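Colleague: I'd like to go over a predicted model; first the sequence, then the structure.
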Amino acid sequence: MSKVCVLGAGSWGSALAMVLDDNGHDVMMWSRRNEQCEEINLNHTNNKYLPNIDLNKSIYATNNIEEAVRESEIIVLAIPSQQVRNISIELSKIVKKEQILVNVAKGIENGSGKRLSVVCKEELPENKYCMLSGPSHAEEVSKNVPTAVVASSEDINISQTVQDFFMNPSFRVYTNTDLIGVELGGATKNIIAFGAGVLDGLGYGDNSKAALMTRGLTEISRFGVAMGAELSTFSGLSGIGDLIVTCTSVHSRNRKAGLLIGQGYSLENMQKEVNMVVEGITATKAVHKMAQNLDIEMPITEYIYKVIEEGLEPEKAVVELMTRSKKHEMEPIFKL
């Protein structure tokens, strides 16, 4: 039995805590909110984030981050992407260099445009880092629905260590050393999922969503390759796999956010209704800016940005996308 801690007690953090506990590890969760810790410890539930799910009784929660991290072999960062730097700064005062960071947040730091591995490396340069990503909704993982994900680190030994911690008969873990690709696939698919929700909100059908997902994957690949990723990664679990599940599932908060926008909700009212962090909104802002700087053509991302930031009507955005200049489908991934 190894001690592990999960920082963040949202839906995904709770589900992964259950996976780790099922695998025989001593799991401690951390939340800033004492009332949430008490609910987990006394009732063994986390109803705001995982309704109708009973958490394993051996999982313990604390609002003391030092207590959670102490003696843990791995530290799971199950927090929103925009909190990663601040939490990493807190950790820098208490972690030991041999503790492994396992990030499960899918996003890009707003403002800097940095991948989350870069953020962690800046604040915790001595700690090994791994990204856990793939098509994996917490609601299903918490019920032991068969799921496959990928553990990615620049050090294959770290990927394999994380694989051993998490893998079980209902949670299959692959390894991949293309950390850039795995991170960017997880972050950028949220943009396309938001767009898929908009289409659903407008009442469009399967044809529209299939087109969006296919051309969205082209944009994700184009952006990833320009950032140094391997093209093949985007045909894997953290690429097309995560794209499919996030664009089509009722569990997807990014799709739900887009759905509400397509139905006429304002951005403010949508965020109140979703009541959780919508990573696709932050990712859209960051990727749009980076694509402009890199001179990368990403029309879907551009129009989603216009809907979010400039108030463009979703239906008009679809018309403008559909009436762009004629293209050959198999254009190069990026301009030569």
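Modeller: Right, received. Where do you want to start? Residues are numbered from 1 along each chain as shown.
Colleague: When you work out contacts or count neighbours from here on, use the C-alpha atoms and nothing else.
Modeller: Noted.
Colleague: can you give me the helices for the stretch 1-150 of the chain?
Modeller: Using DSSP state H, counting those that start in this stretch, the helices of the stretch 1-150 of the chain run over 11-22, 34-38, 65-69, 84-91, 116-123, 138-141.
Colleague: any idea which helix is longest in this structure?
Modeller: Counting by DSSP state H, the longest helix found in the chain is helix 179-202.
Colleague: got the residue ranges for the strands in the protein?
Modeller: Along the chain, the segments classed as strands by DSSP state E run 3-7, 26-30, 60-62, 74-77, 100-103, 129-133, 147-152, 171-176.
Colleague: how near is the spatially most central residue of the chain to Leu116?
Modeller: Residue closest to the average C-alpha location in the chain (CA atoms, centre = their mean): Lys106, at 2.6 Å. Distance from Lys106 to Leu116, counting by CA to CA, to the nearest Å: 8 Å.
Colleague: And for Ala187?
Modeller: With CA to CA as the criterion, Ala187 and Leu116 are 10 Å apart.
Colleague: Please say which of these two ends up with more neighbours.
Modeller: Higher neighbour count among Ala187 and Leu116: Ala187, with 29 against 26, using other CA atoms under 10 Å.
Colleague: So for the more buried one, what's the nearest residue that isn't a sequence neighbour?
Modeller: What sits nearest to Ala187 in space, not counting adjacent residues and going by CA to CA, 6 or more residues apart in numbering, is Gly107, at 4.3 Å.
Colleague: A further structure is provided below for comparison with the first:
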Amino acid sequence: MPSDDMTRPRPPARARPYGTVAVLGSGAWGTALASVARRAGAEVRLWGRNPDVAADINDNARNEAFLPGIPLPAGIRATTDLAAALDGAEAVLIVIPSHSVRAICADIARLIGKGVPVALCAKGIEEATGYLMGQVALDELPDHPVGVISGPTFADETALGHLTAATVAFEFSYHDRLSPFESPAARMAVTMSTEHFRTYISDDLVGVEVGGAVKNVIAIACGMMTGAGFAKNTRAALITRGMDEMKQLAEALGGRRETVTGLSGAGDLTLTCSSESSRNMSLGVQLGAGTPREECFGGKPVVVEGELNAISVTDLARRVQVSMPICEAVRAVLHEGADLNDTFARLWSRPIESEPRAMGLLLDHPAARGPQTPLPETT
């Protein structure tokens, strides 16, 4: 019989937060995460390239360029000097577009102490290599623990202090298994935890990153269908089957399917696919309504991660022989000149599959034999 000591729940262990945090990227999400770390008690240096943004943060505790109307906690020190931002940093958050991650990691390699953990808050896959952002960072920072912070988060809501949850994922070394409360994941989690921002810990870096990369592409698909006049049934189907595509890719790359059902997968996917506050969803809505790509967002050059990831995600999926038909449809419309109507009609008339997949059924779809039904008129 087990003793009472074996069955009684153990009290939570204490982990030491990092005292000084450098946040690289003074856009909306970088500023929001800097606010979280500052509210949690860390000394925060926020680096960005725009001196006007840095001055606004330092002088007014505001970032009107990216988070208009939102007051920031006092004490965030903004700078355009990368070395100054990193001087003495015990942890680093990288919050920039995914295509710039390799360059910034190479820049900081000589500026941070050995063993300083780096958490990526950029979601994507490097087009040239097929690497997730974690592997990109490890290439340039081999002597540093590399992890990610990911979850269903909009920057403005986070900065305003709305209740928010996210996953902190780092791979666990043997030492981390023996003393998990001293692991970079645990220490980063408590560093970023406040009464409004709740963190969860994962050791499945791959699974968390796949969710973050793929959800942007699925959000564009949901937006396209919404903009074209389809209703909530369609969106629910795309979200659910999109999550299945996430699971397959995560598993093929060594991640766990169950990770995709958590905050960084299902949570982030649901949020991104349900609001036009997401640039990915918004781009899809505009394209689905017939707006030419160059006229989307009022003609402004807005970076949409899912637009870039539509190529890198599908290239990677093809490489590891994973079928991702929704992501392929988005790629075809965005980058290969495919007609949105025809592309999604073909998506819906693919062979009928079993759910669960283990049943192994595959049936010819009757709609594939006849004329395809056009998309409904947008009202």
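Modeller: Good, I have the coordinates. This structure is a prediction, so every number in the text was calculated from the model and none was measured.
Colleague: Give me the common contacts of Ala187 and Leu116 of structure 1.
Modeller: Common neighbours of Ala187 of structure 1 and Leu116 (criterion: CA atoms under 8 Å, 6 or more residues apart in numbering): 107-108.
Colleague: thinking again about what came up before, tabulate the helices of the stretch 1-150 of structure 1 (TSV), appending distance to Val250 of structure 1.
Modeller: Output for the helices of the stretch 1-150 of structure 1, formatted as TSV (distance: least, CA to CA, whole Å):
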stretch	distance to Val250 of structure 1
helix 11-22	15
helix 34-38	25
helix 65-69	33
helix 84-91	27
helix 116-123	27
helix 138-141	10
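Colleague: Just tell me which of those ends up closest to Gln99 of structure 1.
Modeller: helix 65-69 (9.1 Å; CA to CA).
Colleague: Average offset of that closest one relative to structure 2?
Modeller: Its matched residues in structure 2 lie on average 0.2 Å from helix 65-69 of structure 1 after superposition (mean CA distance after the TM-score superposition for structure 1).
Colleague: what's that helix packed up against?
Modeller: strand 3-7, strand 26-30 (3 or more CA pairs under 8 Å, 6 or more residues apart in numbering; DSSP states H and E).
Colleague: and those strands, which is most packed in?
Modeller: strand 3-7 (a mean of 26; mean count of other CA atoms under 10 Å).
Colleague: Which part of structure 2 matches it?
Modeller: The alignment of strand 3-7 of structure 1 onto structure 2 (TM-score structural alignment) covers residues 20-24.
Colleague: and that stretch, how far from structure 1 on average?
Modeller: Compared with structure 1 after the fit, stretch 20-24 of structure 2 shows a mean deviation of 1.0 Å (mean CA distance after the TM-score superposition for structure 1).
Colleague: Can you pull out the residues in contact with that stretch?
Modeller: By CA under 8 Å, 6+ apart, stretch 20-24 of structure 2 touches 30, 33-34, 37, 42-48, 85-86, 88-96.
Colleague: re earlier: quick check: neighbours shared by Lys106 and Leu116 of structure 1?
Modeller: Common neighbours of Lys106 of structure 1 and Leu116, using CA under 8 Å, 6+ apart, are 81, 183.
Colleague: Was I right to think Ile108 of structure 1 contacts Arg115?
Modeller: Yes - taking CA atoms under 8 Å as the definition, Ile108 of structure 1 is a contact partner of Arg115 at 5.1 Å.
Colleague: neighbours around the aligned partner of Glu39 of structure 1 in structure 2, how many?
Modeller: Under the alignment (TM-score structural alignment), Glu39 of structure 1 pairs with Asp56 in structure 2. By other CA under 10 Å, 15 other residues sit near Asp56 of structure 2.
Colleague: OK, contacts around Asp56 of structure 2?
Modeller: Asp56 of structure 2 sits next to 62-64 when contact means CA under 8 Å, 6+ apart.
Colleague: Could you do Leu132 of structure 1 as well?
Modeller: Contacts for Leu132 of structure 1 (CA under 8 Å, 6+ apart) come out as 102-104, 149-152.
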